[in-house]
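[1] curious how this folds, go ahead:
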Amino acid sequence: MEKSNAEIKDDILQFLVNNISAWTVDTLYTKLQNPTPTVAHFEKIVKEMISDGGQYFNYTEGEELYLRQNDFTQEFLNNGGFTKASKIAAANTAATVIELQEEKEAKRVTREKDREQLTIVKWQKNTFWIVFVLGLVGGVYSLYKISQAIFIPSNNVTEEQLNPKIDSIQNRLERLEKDLKQVDRLKSIDSAQTTK
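    Coordinates of the predicted model:
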């Protein structure tokens, strides 16, 4: 099974702790029994070590790159070395990704709510003016009718004015009924005399 870069970095540090002198990259590659497919890949891992944790070992750059342990190398290995640091970085990256996803979702929800609020506000604005104008027209019409009832005399006939007229119409009807009865009696008398 192939080792991870972090495990190879820890193997290099462990080799430096166990072997006190300074070592070139090529020698370390050979002593660790070719841990990567190529020396170039191994050099890349060593350069990552220098950039990520160069304080945990000494290195000298010149024609060749030399590595040697320092006072912090063993302590760093005891605390988990590059393997633990890699896991922590991965966890932080995962947490950051989750945080970014949650932030993105929160922004999406906020945009959606804002869009809904904007739609409601537009609807309320348009509806408000229609209802306001209708209410205003209704109020003005009501005031007109009220003022008309108060200030303009009506042409309506009161009951007192109607009573004498109704009495006179009833008297005429009664006279007409009497006249009709008299005409009927006269007709019946006339028809009785002609049949004799």
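
[2] CA only for contacts and neighbour counts going forward, please
    Noted.

[3] what residues does stretch 11-30 touch?
    Contacts made with stretch 11-30 from outside it, assessed by C-alpha atoms under 8 Å, 6 or more residues apart in numbering, are listed as 32, 35, 39, 42-43, 46, 57, 64-69, 73-74, 77.

[4] ChimeraX command to pick out the buried ones of these?
    In ChimeraX, this line selects whichever of those come out buried by 16 or more other C-alpha atoms under 10 Å:
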select :35,39,42,43,46,57,65,66,67,68,69,73,74,77
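
[5] can you map out the helices along the protein?
    Secondary structure of the chain by DSSP state H: the helices cover 5-18, 25-31, 39-53, 73-78, 81-151, 159-195.

[6] which residues touch the nearest residue to T36 once chain neighbours are set aside?
    Nearest-residue entry for T36: F42, 5.9 Å, with adjacent residues in sequence omitted and distances by C-alpha to C-alpha, 6 or more residues apart in numbering. If a contact means C-alpha under 8 Å, 6+ apart, then F42 has 25, 29, 35-36 as its contacts.

[7] how about this one, so we can line them up?
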Amino acid sequence: MSKSDAIIKDNILEFLVNDPYHAFTVENLWENLGQPCKSLLHFKILTDEMQNNGNQYFLIIENPPFISFAKNDFTQDFLDDGGFTAIQAKHASNEQILLKARNSEAIDRQNQFVINNWKAKMAPWQYYTFWPLLIIATLSTGFSIYKAFNTDDQKIIELRLEMDNIKETLQDQSKNISNFNKTVDLLIQNDSI
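    Below you'll find the model as predicted:
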């Protein structure tokens, strides 16, 4: 509702207050007010808005096919409080407050986006510490994986070496025993002669 529409609606109510003994149809109001708006259709739209938004401030007399308007006990009080012009001003003020709130929310969202982007970026010192740590961690992981898969082979090799050592030791001992046996046999044969 524009301010000019609110003024026209207040003029309708003032006209009804000034002539309290009659009820007026939309067409009669339009003519008696001197055709205050662009067309009769626009005037009908305004009276429909009045019926929907402020019907407690005047009487609506329905006599099909006509609808008539007249003043009631609240019409003058409503006009004294500012009428439809005050409602329009309050509505415009609320729209401005809502618009400011939306703008501040949008600014807050934009600021939060900037803050989040700033937090997501790495500082130069983080670059210098991140890459070496990543390389060390990758190498350690690779070495651990290598050790995990090669542990069994290493154990087998170690066991084979130990077995070879034991085998050599046993062979040496076996040779020593056979040499000892030969020596004992020779001694026994020499004693028997």
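
[8] distance to W123 of structure 1 added to the contacts of F42 of structure 1, as JSON lines?
    Output for the contacts of F42 of structure 1, formatted as JSON lines (distance: C-alpha to C-alpha, whole Å):
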{"residue": "V25", "distance to W123 of structure 1": "73"}
{"residue": "Y29", "distance to W123 of structure 1": "73"}
{"residue": "P35", "distance to W123 of structure 1": "69"}
{"residue": "T36", "distance to W123 of structure 1": "67"}
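
[9] residues in structure 1 aligned with stretch 103-116 of structure 2?
    Residues 101-114 of structure 1 are the counterpart of stretch 103-116 of structure 2, counting by TM-score structural alignment.

[10] before we move on, back to that, just the helices of structure 1: most buried one?
    Among the helices of structure 1, the stretch with the highest mean neighbour count (mean count of other C-alpha atoms under 10 Å) is helix 5-18, at a mean of 19.

[11] mean shift between it and structure 2?
    Plainly put, helix 5-18 of structure 1 ends up 0.6 Å away from its match in structure 2 on average once the two are laid over each other (mean C-alpha distance after the TM-score superposition for structure 1).

[12] ok, average deviation of the match of stretch 103-116 of structure 2 from structure 2?
    After superposition onto structure 2, the average distance of stretch 101-114 of structure 1 to its aligned residues comes to 0.7 Å, using mean C-alpha distance after the TM-score superposition for structure 1.

[13] stretch 82-90 of structure 1 now?
    Between stretch 82-90 of structure 1 and the corresponding residues of structure 2, superposition yields a mean separation of 0.9 Å, by mean C-alpha distance after the TM-score superposition for structure 1.

[14] starting at the chain centroid, how far to that stretch?
    Offset of stretch 82-90 of structure 1 from its chain centre (C-alpha atoms, centre = their mean, to the nearest Å): 38 Å.
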